[in-house]
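# The following block contains a protein sequence and its predicted model.
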Amino acid sequence: MKTLHVSNEIREAFIEQKPIVALESTIISHGLPYPDNKEVALRIHDIVREEGAVPATIAIIDGQLKVGLDEEDIERLATEEGVVKTSIRDLPGVLTKRQTGSTTVATTSYAASQAGIRFFATGGIGGVHRDFPNSMDVSNDLNTLAKSNICVVSAGIKSILDVPNTLEMFETLGVPVYGYETTRYPGFYTTDSGITVETISKEEAASLMRTKDHLTLDQSVHIAVPVPEEEAIDPDWMHSIILEALQEANNQHVTGKDITPFLLKTIHEKTNGQSVKANIALIKNNAKIAAQIANNYYNNY
C-alpha cells in the first residue's frame, strides 16, 4: 500500500537539488475562515518561492499522504466539510479510511522526514499543557520532533502551553533549541517569553544542519523566530487573556483534543482579532526565514 505521494514539482526539486520547505496544513482546514485560509496558504507558497525555495505543503488527500499540494488541493482543504485534523496517532486510521485530513506539526514533521525534506516552517509548536499534573496532556509534536531529522522554524511553543516545561522536555529528548538572531525565546504572540536561549543566524543554522548530516542523530533542530514587531502583542495583556481563556475552559469542562481550538477561539475573541493577525504575520515570517536557511544550506553545501 503506497501511502506517501510526492508531487512532480517536489520530485524535480530533489533531482535538481533545490531547497524545499515543508508546510503544515492545519492552518488551512482549522486555523482560518474561508477565503482567508486559502489566500494565506497561497501567499506562504509565494513567499517561499520569492526566497528561492520550493514550498511543499503536506496533507492527506483521499487516503494518500501528499507532499506538495497544488491549488486544487488547497481549495479542498479550505472549503470541504469533515477534513480530519490529523496527528500521528490518527494517521493510520485516516489513511486506512481513505479520508482527507490536514496535518499537524507532528504529522508534517514525520512526512517531511520520510520524504527527505530537511526544513519545515510552521506557526507554533505543541508541548506540555499547563494542567499537566491533572491532564497528563503532552503534544505528539515533541516525541515526533525527537525522531524527525529536520530543522523546524516556528515562533516558539504556543503560549497557551507550559513553555518552560516544554523546553525542559525538548532538552530531555535531545532536541536543540535556538533563537533566530535573539537571545530571548519568543512567546509566539510576543517577542519574548522571558526565557534565555542561545542565538543563531541563518548561516549558522544552515551550517549546523550540514554538520548534522555527518552525525547519526535523528532528532530535529528547533529554531524560534520572534513574531514581527509590528504585529507583536503586549506580553502582560496576552498573559492575562490566556489565563482568562484557561479559566473559561476549566469552567466549561473542555478537555482533550477540544481544548486547543477552544482556547485559540476564545483568545481571538478577547483580542478582537489581534491574535489571528499576529498568527498570520508570524507564519509568513517563519516561512521566509525557513526558505532563507534552506537556500543557504543547499547553495553552500
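That came in fine, so what should we check first?
# switch to C-alpha atoms for all contacts and neighbour counts from now on
OK.
# got the residue ranges for the helices in the stretch 101-250 of the chain?
In the stretch 101-250 of the chain, the helices defined using DSSP state H, counting those that start in this stretch lie at 105-115, 132-135, 140-145, 163-173, 202-212, 235-251.
# Export these to CSV and append columns for distance to residue 40 and mean neighbour count.
Formatted as CSV, the helices of the stretch 101-250 of the chain follow (distance: least, CA to CA, whole Å; neighbours: other CA atoms under 10 Å):
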stretch, distance to residue 40, mean neighbour count
helix 105-115, 18, 24
helix 132-135, 33, 10
helix 140-145, 23, 21
helix 163-173, 27, 17
helix 202-212, 24, 18
helix 235-251, 24, 15
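# Residue nearest the middle of the protein, spatially speaking?
Among the residues of the chain, the one closest to the centroid is residue 122, at 2.8 Å (CA atoms, centre = their mean).
# what's the spacing between the residue of the chain positioned farthest from its centre and residue 132?
Relative to the C-alpha centroid of the chain, counting by CA atoms, centre = their mean, residue 251 is the outermost residue, at 29.1 Å. Computed as CA to CA, to the nearest Å, the residue 251 to residue 132 distance reads 17 Å.
# next one: residue 285
From residue 285 over to residue 132 the distance is 31 Å, taken as CA to CA.
# want to compare, so here's the second one:
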Amino acid sequence: MIRTSDEVAEALGAGRAVVALESTVLAHGLPRPRNLQVGLGMEQRVRDAGAVPATVGVLGGVPRVGLSRDEVERMAMADGVLKLSTRDLPVPVARGSDGATTVAATMWLAHRAGVQVFATGGIGGVHRGEDRDVSADITELGRTPMLVVCAGAKSVLDLPATREALETAGVLLVGYGTNELPAFYSPRSGIPVDVRVDDAAQAAALWRAHRDLGLPGAMLLCVPPPEAHALAADEVDGAIAQALEGARAAGIRGKEVTPFLLRAVAEATGGRSLEANVGLLLNNAAVAASVAVALAEGAR
C-alpha cells in the first residue's frame, strides 16, 4: 500500500541516513511559488548534509515516501490537494486523489517505511481560545516512534498548554543548543525543555537510547529559528492577538485555524514572519540530516 521511492528504499537498505519531510507545507503552508522553492530547498539542505530526503504525500491514491522533483512540483502547484492528518489517509486512497500529509500523517507513513528522522517547521498543539482544540499531532507524537526536528509548536498556539499535552503524551522535549522551548518565530518562550543537547551526536545518542529502551512515541528536537530571521516575541504576540480576533470574526474553526492565523500574522508583520518560517524550515532540514547521519554512522 505504501510506495517507497527507489532512492529512499536503497538508502534505508544500505543503512544510510534518510530524513522525512512533510508535504502540507507545499500544498497549504506557503504561498506559490515560494512553496515549491522551499520544498526543493529543504530537500537540497538534506542532501548537502549527507542524507537522502523523503518527502511524504499521497498521489493518485497511493501513499508515497519519497517524491520525485515532478511529484513535489505537482504537490506544490496543483489545486484541490487534500490536507491529511492520520485519520484522513483512507479518503484519498479510496478515491484515488492527491493529499498532502501533516506532521501526524507524515510520521505515520514514514515510520512504516523505516524512516527514523523527520524535519518539519512547527508541530500542532493546543489552540488558544475557549474551545481548546487539540491537534492530532499530539496523539501521533505520543504513539509513533520518530525523532522530530522542529522549531517547537507554532506560536499561534497556547504554548504552555501544548507543553503540558506533550508531557502527558510522554514526548521528550529536547533543546538543540537551548534550555527552553522555541516559540517558532522567536527563539525563546520561557518554557523549559526536558533536556538539552548541543550537537547532532548528542541528539543521536538520546534517540538511540530511546529506541533501545523500546519506548513508544516521539522525541522532539527543538531548534531555535536562525537569528537572522527570528522575530521579537512581543511583536509576534501582538500580531497573533490581531489574527485571533480576525479568525473569531470570520468563524474560522478546526484545522483551518492554523493556516488562517499564519497568513494573518504574515500580513501583520509585513511578510517577515514568512521569512522566519522559511529560514527555520531550511535550518531544521539541515539539522535533521546531520542527526540522521550521526545515527547511521553510529549503527555501523
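Arrived safely, thanks for sending. If you're wondering where the values come from, they're calculated on a predicted model, not measured in any experiment.
# quick revisit: is it possible to export the helices of the stretch 101-250 of structure 1 to TSV including distance to residue 180 of structure 1?
Shown next, in TSV, are those (distance: least, CA to CA, whole Å):
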stretch	distance to residue 180 of structure 1
helix 105-115	19
helix 132-135	29
helix 140-145	18
helix 163-173	16
helix 202-212	8
helix 235-251	19
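# Which among those helices is found nearest to residue 192 of structure 1?
In terms of CA to CA, the element of the helices of the stretch 101-250 of structure 1 nearest to residue 192 of structure 1 is helix 235-251, at 7.8 Å.
# Go ahead and measure how far the closest one is from the middle of the chain.
23 Å (CA atoms, centre = their mean, to the nearest Å).
# With stretch 164-180 of structure 1 instead?
With CA atoms, centre = their mean, you get 15 Å for stretch 164-180 of structure 1.
# can you check stretch 148-166 of structure 1 too?
Its chain's C-alpha centre and that of stretch 148-166 of structure 1 lie 8 Å apart, by CA atoms, centre = their mean.
# Please work out which residues of structure 2 line up with it.
Mapping stretch 148-166 of structure 1 onto structure 2 (TM-score structural alignment) gives residues 144-162.
# Straight-line length of the matching stretch, end to end?
Termini of stretch 144-162 of structure 2 sit 18 Å apart (CA to CA).
# Give the buried residues for it.
The neighbour-count check on stretch 144-162 of structure 2 (16 or more other CA atoms under 10 Å) flags 144-159, 161-162 as buried.
# which stretches of the stretch 1-150 of structure 2 form strands?
All strands of the stretch 1-150 of structure 2, identified by DSSP state E, counting those that start in this stretch, fall at 3-4, 18-21, 52-59, 62-65, 82-84, 99-101, 117-119, 147-150.
# and the second one, which stretch of structure 1?
What that stands for is strand 18-21 of structure 2. Going by TM-score structural alignment: strand 18-21 of structure 2 matches residues 20-23.
# The third one too?
The alignment of strand 52-59 of structure 2 onto structure 1 (TM-score structural alignment) spans residues 54-61.
# and if you look at the first one?
Aligned by TM-score structural alignment, strand 3-4 of structure 2 corresponds to residues 5-6 of structure 1.
# how close does the matching stretch sit to structure 2?
Comparison of stretch 5-6 of structure 1 with structure 2 after fitting gives an average deviation of 0.4 Å (mean CA distance after the TM-score superposition for structure 1).
# Which residues does that stretch contact?
With CA atoms under 8 Å, 6 or more residues apart in numbering as the test, stretch 5-6 of structure 1 has contacts from 64, 65, 66, 67, 68, 115.
# wait, residue 189 of structure 1 sits on residue 232?
Yes. Counting by CA atoms under 8 Å, residue 189 of structure 1 touches residue 232, with 5.8 Å between them.
# So which of these two has more stuff around it?
residue 189 (30 against 22; other CA atoms under 10 Å).
# What's the match for the more buried one in structure 2?
Match for residue 189 of structure 1 (TM-score structural alignment): residue 185.
# One more: residue 300 of structure 1?
So residue 300 of structure 1 corresponds to residue 298, using TM-score structural alignment.
# Next, work out how far apart its match and residue 171 of structure 2 are.
Distance from residue 298 of structure 2 to residue 171 of structure 2, by CA to CA: 23 Å.
# who has more neighbours, the two?
Ranked by neighbour count (other CA under 10 Å), residue 298 of structure 2 and residue 171 place residue 171 first, with 22 against 12.
# neighbours of the nearest residue to residue 278 of structure 2 once chain neighbours are set aside, just the number please.
Here the nearest residue to residue 278 of structure 2 in space, its sequence neighbours aside, is residue 38; by CA to CA, 6 or more residues apart in numbering that works out to 6.8 Å. Look at residue 38 of structure 2: counted by other CA under 10 Å, it has 18 neighbours.
# And residue 38 of structure 2? What does it align with in structure 1?
With TM-score structural alignment as the criterion, residue 38 of structure 2 lines up with residue 40 in structure 1.
# Residue in structure 2 paired with residue 286 of structure 1?
Checking TM-score structural alignment: residue 286 of structure 1 goes with residue 284.
# Which residues are in contact with its match?
Residue 284 of structure 2 neighbours (CA under 8 Å, 6+ apart): 119, 120, 121, 149, 150, 151, 223.
# can you put these in TSV and add distance to residue 97 of structure 2?
Output for the contacts of residue 284 of structure 2, formatted as TSV (distance: CA to CA, whole Å):
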residue	distance to residue 97 of structure 2
119	25
120	24
121	25
149	29
150	29
151	31
223	34
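# who's in contact with the residue nearest to residue 19 of structure 1 when sequence neighbours are not counted?
Leaving aside its chain neighbours, residue 19 of structure 1 sits nearest to residue 53 (4.8 Å; criterion: CA to CA, 6+ apart). For residue 53 of structure 1, the contacting residues are 18, 19, 20, 21, 291, 292, 294, 295, by CA under 8 Å, 6+ apart.
# Thanks again, I'm all set now.
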